[in-house]
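In: got a structure for you, letters missing:
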């Protein structure tokens, strides 16, 4: 069991809240980063995505109205990273980091791999 974990959390998101409950249910009290209040840098976002083994487009909230407003459907990975760094609401959530790896908790079950 990892001694430490970090969750990039949005308390208004049910998936994020359930993931936090899962961690705590496994006796893990993570460092909670409310990424809308304390946004990660572009480099940190890129590292989370790479470490999670997903592509940049998977890490973008496509249902967010801003996604359409910024015409991101045809954007390059670099443009998406720039948009997420400038507008953290576009970052899909929650990302969880433990000593065993990084996962985007969509679905939440993906987190079990790194507990």
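Out: Everything's here; your move. For clarity, every value in this text was computed on a predicted model and none was experimentally measured. Numbering: from 1, shown residues only.

In: C-alpha from now on. contacts and neighbour counts both.
Out: Fine.

In: what residues are up against the residue nearest the centre of the chain?
Out: Residue closest to the average C-alpha location in the chain (Cα atoms, centre = their mean): residue 95, at 3.1 Å. Going by Cα atoms under 8 Å, 6 or more residues apart in numbering, residue 95 touches 7-9, 48, 102-105.

In: any idea how far residue 75 lies from residue 83?
Out: Distance, residue 75 to residue 83, using Cα to Cα, to the nearest Å: 10 Å.

In: the more surrounded of the two?
Out: Between residue 75 and residue 83, counted using other Cα atoms under 10 Å, the more crowded position is residue 83 (21 against 13).

In: alright, now check it against this:
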């Protein structure tokens, strides 16, 4: 059985476009989800953060306008995890993209890293 992936991103994001092209080139099946129209919930983010073994801060789009306008480079370090999680879930533009999650929830990738994807997705 072929694994299927959920890819969450922004349609205008150049990194997301590169990631989708990479997935297509490697014949990897996925479902696309627009992060603006259907942003990740706090429950989803909690699960993905746990499965990824990454700190929550890695899920923030630190180069985005929303991140900068909220001064999160400073504010985030003093924020509780609960408040940071709800902030992340409140605005899809705060999330680093693309997010790629396998159908079983055991693989979670944050951002497009071709070397990591080749190792994990091309088995």
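Out: Sure, I can see it. A quick note: this is a predicted structure, and the numbers were derived from the prediction, not measured.

In: most neighbours, which of the contacts of residue 95 of the first structure?
Out: For these, the largest neighbour count, defined by other Cα under 10 Å, is 28 neighbours, found at residue 103.

In: Would you agree it is in contact with residue 109?
Out: No: using Cα atoms under 8 Å, residue 103 of the first structure is not in contact with residue 109; the gap is 9.8 Å.

In: Show the residue spans covered by the strands in the first structure.
Out: Assigned by DSSP state E, the first structure shows strands spanning 5-9, 31-34, 95-98, 101-104.

In: which one of those strands lies closest to residue 115 of the first structure?
Out: strand 95-98 (7.2 Å; Cα to Cα).

In: Now for the nearest residue to residue 32 of the second structure once chain neighbours are set aside: which residues touch it?
Out: Closest residue to residue 32 of the second structure apart from its sequence neighbours, by Cα to Cα, 6 or more residues apart in numbering: residue 7 at 5.1 Å. Residue 7 of the second structure makes contact with 30-33, 98-101, according to Cα under 8 Å, 6+ apart.

In: Need those residues in a markdown table (columns: distance to residue 75 of the second structure).
Out: Shown next, in a markdown table, are these (distance: Cα to Cα, whole Å):
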| residue | distance to residue 75 of the second structure |
| --- | --- |
| 30 | 35 |
| 31 | 34 |
| 32 | 32 |
| 33 | 29 |
| 98 | 24 |
| 99 | 24 |
| 100 | 27 |
| 101 | 28 |
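
In: now the helices for the second structure?
Out: 14-25, 42-52, 65-69, 72-75, 81-90, 114-121 (DSSP state H).

In: Output those as TSV; include the columns distance to residue 2 of the second structure.
Out: Listed next are these as TSV, based on distance: least, Cα to Cα, whole Å:
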stretch	distance to residue 2 of the second structure
helix 14-25	14
helix 42-52	20
helix 65-69	36
helix 72-75	39
helix 81-90	30
helix 114-121	11
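
In: Done for today, thanks.
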